[in-house]
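*Asks:* 3D model of this:
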Amino acid sequence: MATVGSDHDLGRALDRIAETAASLTGARHAAVGRHDGDGGGAGGHGASFAEAPAGASLEVPIQVQGELFGTLYLAGKDDGEEFDDRDRHLVRVLATEAGIALSNTRMHAAARQRRRWIDGAASVTTALLAGPEGRATATHALTVVAEQGRELAEAATGAVLLPHAEGGMEVVAISTELPETVRTEAFRGRIPPESPVLHQLRAGLAVFSDDFAADPRSVSPLSRHYGPTMLLPLRSNGRVLGALALCRMPGDDRFSHTERTLGTQFAAQAAVALMLADRHRDRERLAVFEDRDRIARDLHDLVIQRLFATGMLLETARRKARLPEVREGLGEAIDELDATIQEIRTTIIALQQGPPEAPPGLRARVLRAAAAATGTLGGRPSVQFTGPVDARVDERSGRALVAALGEALTAVGASAPGPSRPARLKVVVDATVTLPDGRAGVRLTVSCPDGSHPPLTWERPLRGRSGG
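*Replies:* You can find the predicted model right below:
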């Protein structure tokens, strides 16, 4: 009894039980078959019981408090006799002790497993809430969840799926031991909207399968690579953010009841950590935007006002100057100040744009098109906006305006090659004009202040923001 209960490793404990039973009864063949709810397996001594010759045999159930843990099998006594009452009594006593030992072993294993999953969930939270050097992007956060989940579940693949704009869910982060070809196929792979698996996940319910490749609920071609699988909803505050897929290879042990419970708890903790990390990034972005707004206000309230005052002083000095060359030089300085003020205003507009991942507004697209033409024109065009351009111009008109701007800049650059290129080009987008037919409209004007190229004008009536 001391020998059987001295090892907390389940496999070694099963071997000890079989060896001890064979030693006490003189059996040539002994094996322990497990019948617990967490999967099948066996520990044996000598040849497996399946290979034992026909003849004397003995089977004794291993149970604790009425719960069946497994069965102890014996066959083939050394002396060729049948198993007697003494053998049966010894084996029953051993089976009782074995049941207690197996129960303790399973509890120790479950405790270690829970501790490992709890530590893994804590490490995910720590990684997601680390500083910018440890957690740079949302993609990194999702990858951390996929990698940690795969390691904890001892799975071949861990993947995070998020809702797709066209329906269903798609793989946005993956960690896998499979070949690169499988990884490439799986990344950005989708679970179609009609999948029964997806309906269950959206309801906040986990999906478990012992053989995902043969599961009729799976309609995704990606399932052919996997056997035992857990699809766990990433749920926080009653909202399903996505799903965590943990997949083992075909033929691997199925996920036990304990692993399913711990995996579900890990997914819930990971969802909370993802929400916290997202809010943390929002606070960081907000701090950056506040700094940009402060810089924009300083440029507008201090720098532009001082430049404007300097320009007024120079204008006064030019009117009083008597020598033509002095007046001409002052005029050039005033023009340069005006151009500088316009460039600063353009910079202020750029500082006030939204985050990089947000769809760019019309102002941002116009500035981007102007900057892209700098090499062709020999200088960056000056851009001026009149009225609430982003608010008034619908998406369809905005695309047409940007296309017209590109054509105009190309035409100006092509018509004035080499040294005769215009030193300065002025682009004006006015969302406050009234068209000849009386309708409100938006007008684009591209002109050269020195008159080296005739002005190019494009205009269109304003529509609703929906673009109807």
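*Asks:* going forward, measure contacts between C-alpha atoms and count neighbours the same way
*Replies:* Fine.
*Asks:* Okay, strands next: where are they in the protein?
*Replies:* 27-34, 41-45, 57-64, 67-77, 157-163, 169-176, 190-191, 207-209, 229-236, 239-247, 382-386, 426-434, 440-447, 456-461 (DSSP state E).
*Asks:* Need the ones you listed in TSV (columns: mean neighbour count and distance to Asp84).
*Replies:* Converted to TSV, the strands of the chain look like this (neighbours: other C-alpha atoms under 10 Å; distance: least, C-alpha to C-alpha, whole Å):
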stretch	mean neighbour count	distance to Asp84
strand 27-34	24	12
strand 41-45	19	21
strand 57-64	19	10
strand 67-77	21	11
strand 157-163	25	52
strand 169-176	22	55
strand 190-191	22	61
strand 207-209	18	45
strand 229-236	26	47
strand 239-247	24	49
strand 382-386	18	102
strand 426-434	19	103
strand 440-447	20	103
strand 456-461	17	103
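*Asks:* Adding distance to Ala372, write these out as a markdown table.
*Replies:* Listed next are those as a markdown table, based on distance: least, C-alpha to C-alpha, whole Å:
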| stretch | distance to Ala372 |
| --- | --- |
| strand 27-34 | 71 |
| strand 41-45 | 67 |
| strand 57-64 | 78 |
| strand 67-77 | 73 |
| strand 157-163 | 35 |
| strand 169-176 | 32 |
| strand 190-191 | 36 |
| strand 207-209 | 50 |
| strand 229-236 | 42 |
| strand 239-247 | 38 |
| strand 382-386 | 13 |
| strand 426-434 | 14 |
| strand 440-447 | 15 |
| strand 456-461 | 19 |
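*Asks:* The structure of the following sequence is requested for comparison with the preceding one:
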Amino acid sequence: MTAPPSSPTGPVPAAPAATAAPAPAYAQVVGQIVDRYAEASATTSRLRLLLRESAAVVEELSLPSLHRRVVEAAHQLVALPAATLAVLDGDGAVVQLVQRDADEVVGCLPLDPAVAAGLAPGLGAAAPGHPARLAAGTLPAPWSDGGTAIAVHHRRDVLAVLLVAEPDGGLAADDEDLLLVLAASAGTALENARLYEEARRRQEWLQEAAELSSGTLAVVSEAEAVVLVARSVQKLADAELVAAWVPGGPDGALVPAATLGDRAEALGAAVLHRDDPLVADALAAGRGARRDAVDQPASAGLAALAGLDVGPVLVLPVTGGSGLTGLLVAGRHAGRPPFGDVDLDMAETFVGHVAMALELIRARAAHERVAQLEDRERIARDLHEHVASWLLATSLTVQRAAGASRELTVRRLLHEVVGDIDVTLRRLRDSIFQLGAEQPDTAPRRTGPA
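*Replies:* Prediction:
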């Protein structure tokens, strides 16, 4: 092969190599890095939002505000068509429903007992840390289309269940994880708020009982004390209606002694007999109980309460040394949350304090009655032994003076004086008899609607 001719000024430089085109794999790697960065940025933003919402939930101590906050936090973390928080009691029954609808309105739903009973079996599938898919028809309307149930728990105790309607395409794994973390934080917050509320309410019950027992009840009659107690129970138990019955009817029946609240005057003629389930159950158990006005249609008392739109009922028997001395019933409007264990325990403690105060009132009334009888007896004895005897002796003296007088006019006047003295003696003997026969009226009077 012949070598190329050389240039007069030197060798000819070689032609530059062609620049290689970017490999397709490089563009893919850059795109993946950008996508991963966007995902990491979105995840960081959601984690920050989760931390902020969890902190806001944990700081809340008011139960109503906390329930609404949990539903709002779920919507902030995940775009949900609708979400409902079903609050449970210690027995797993639904006691309150808080929902956020498509119009971004959060509020409590009326609690229908039939709906609450239909929700309980489906909500039982929710376990701590594991979302439960609910098929269509598992829950009653308006949740009959199904959804996901997430347990709001403290340790292993399920305090509430978050029902979420899944968005189009369902919940992603990250969405479920965020809701599960929120449920765990909300469970701790619910437990703290419940303990705080329980402590606050116990303090209010005990303070009210101490004030009534030590001071207020000591200066009123038994009838006035019943009204004061009914007012305290109405305030502390957050009840719309309170009624108190005391023995006073035929065959030991209970008659209304105080009625307070909405349309309470309708109970003014409701007499409870001992065989009424409302009274019989309280006597058999020997303690208070939680009832619903529609649970026992055979009870005249509960039927009367149900006619006044009363649902949850708290029944508190008042017992003393002589047995049942009264029955106190507190009711809330139908659809409101039922009374809890704390309401029952503290109301029983409160009524126990009040029962002792009422016993002191009765003892004081009996002492006053005995003192009045003793005063009457002393007055009657003094009238008989002193005044009557003095009048009789005066009458005899005037009679002797009349017999010794020779003046006809004087004798006639003296005989008139003797007649007046005899009339005074008869009236005095009648008064003495009445003092010994009459009994002071210290029995408790029936108090009508207040």
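*Asks:* Which among the strands of structure 1 is found nearest to Arg12 of structure 1?
*Replies:* Nearest of the strands of structure 1 to Arg12 of structure 1, taken as C-alpha to C-alpha: strand 41-45 at 7.9 Å.
*Asks:* Now do the aligned partner of Val70 of structure 2 in structure 1 against Arg235 of structure 1, distance only.
*Replies:* Using TM-score structural alignment, the partner of Val70 of structure 2 in structure 1 is Ile17. Using C-alpha to C-alpha, to the nearest Å, Ile17 of structure 1 is found at 44 Å from Arg235 of structure 1.
*Asks:* Equivalent analysis for Arg115 of structure 1, please.
*Replies:* 22 Å.
*Asks:* what's the answer for Phe49 of structure 1, then?
*Replies:* 47 Å.
*Asks:* Around whatever residue of structure 1 lines up with Ala199 of structure 2, how many other residues sit close by?
*Replies:* With TM-score structural alignment as the criterion, the equivalent of Ala199 of structure 2 in structure 1 is Ala111. Neighbour count of Ala111 of structure 1, defined by other C-alpha atoms under 10 Å: 11.
*Asks:* where exactly do the helices run in the stretch 201-350 of structure 2?
*Replies:* 222-236, 277-285, 300-306, 341-382 (DSSP state H, counting those that start in this stretch).
*Asks:* Need those helices in TSV (columns: distance to Gly118 of structure 2 and mean neighbour count).
*Replies:* Listed next are the helices of the stretch 201-350 of structure 2 as TSV, based on distance: least, C-alpha to C-alpha, whole Å; neighbours: other C-alpha atoms under 10 Å:
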stretch	distance to Gly118 of structure 2	mean neighbour count
helix 222-236	31	20
helix 277-285	27	17
helix 300-306	22	20
helix 341-382	23	17
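*Asks:* Does Ala365 of structure 2 touch Gln372 like I think?
*Replies:* No. The criterion here is C-alpha atoms under 8 Å, and Ala365 of structure 2 misses it with Gln372 at 10.3 Å.
*Asks:* neighbours around Glu97 of structure 1, how many?
*Replies:* There are 20 residues near Glu97 of structure 1, going by other C-alpha under 10 Å.
*Asks:* Give the closest residue to it in space, chain neighbours not counted.
*Replies:* Met1 (6.3 Å; C-alpha to C-alpha, 6 or more residues apart in numbering).
*Asks:* what range in structure 2 matches stretch 255-273 of structure 1?
*Replies:* The aligned range for stretch 255-273 of structure 1 is 339-357, by TM-score structural alignment.
*Asks:* same thing with stretch 294-309 of structure 1?
*Replies:* So stretch 294-309 of structure 1 sits over residues 378-393 in structure 2, by TM-score structural alignment.
*Asks:* Off-centre distance for stretch 82-101 of structure 1?
*Replies:* Taking C-alpha atoms, centre = their mean, to the nearest Å, the mean C-alpha location of stretch 82-101 of structure 1 is offset from the chain mean by 55 Å.
*Asks:* residues making contact with it?
*Replies:* Residues outside stretch 82-101 of structure 1 that contact it (C-alpha atoms under 8 Å, 6 or more residues apart in numbering): 1, 4-5, 13, 17, 21, 24-25, 56-58, 60-64, 69, 72, 77.
*Asks:* switch to 6 Å and redo it
*Replies:* With contacts defined as C-alpha atoms under 6 Å, 6 or more residues apart in numbering, stretch 82-101 of structure 1 is touched by 5, 25, 56, 62-64.
*Asks:* Report the two of those residues separated the most.
*Replies:* Gly5 and Ala56 (27.9 Å).
*Asks:* Can you pick out the residue with more neighbours from these two?
*Replies:* Gly5 (18 against 15).
*Asks:* Which residues are in contact with that one?
*Replies:* Contacts of Gly5 of structure 1 by C-alpha under 6 Å, 6+ apart are Ala101.
*Asks:* corresponding residue for it in structure 2?
*Replies:* By TM-score structural alignment, Gly5 of structure 1 lines up with Val58.
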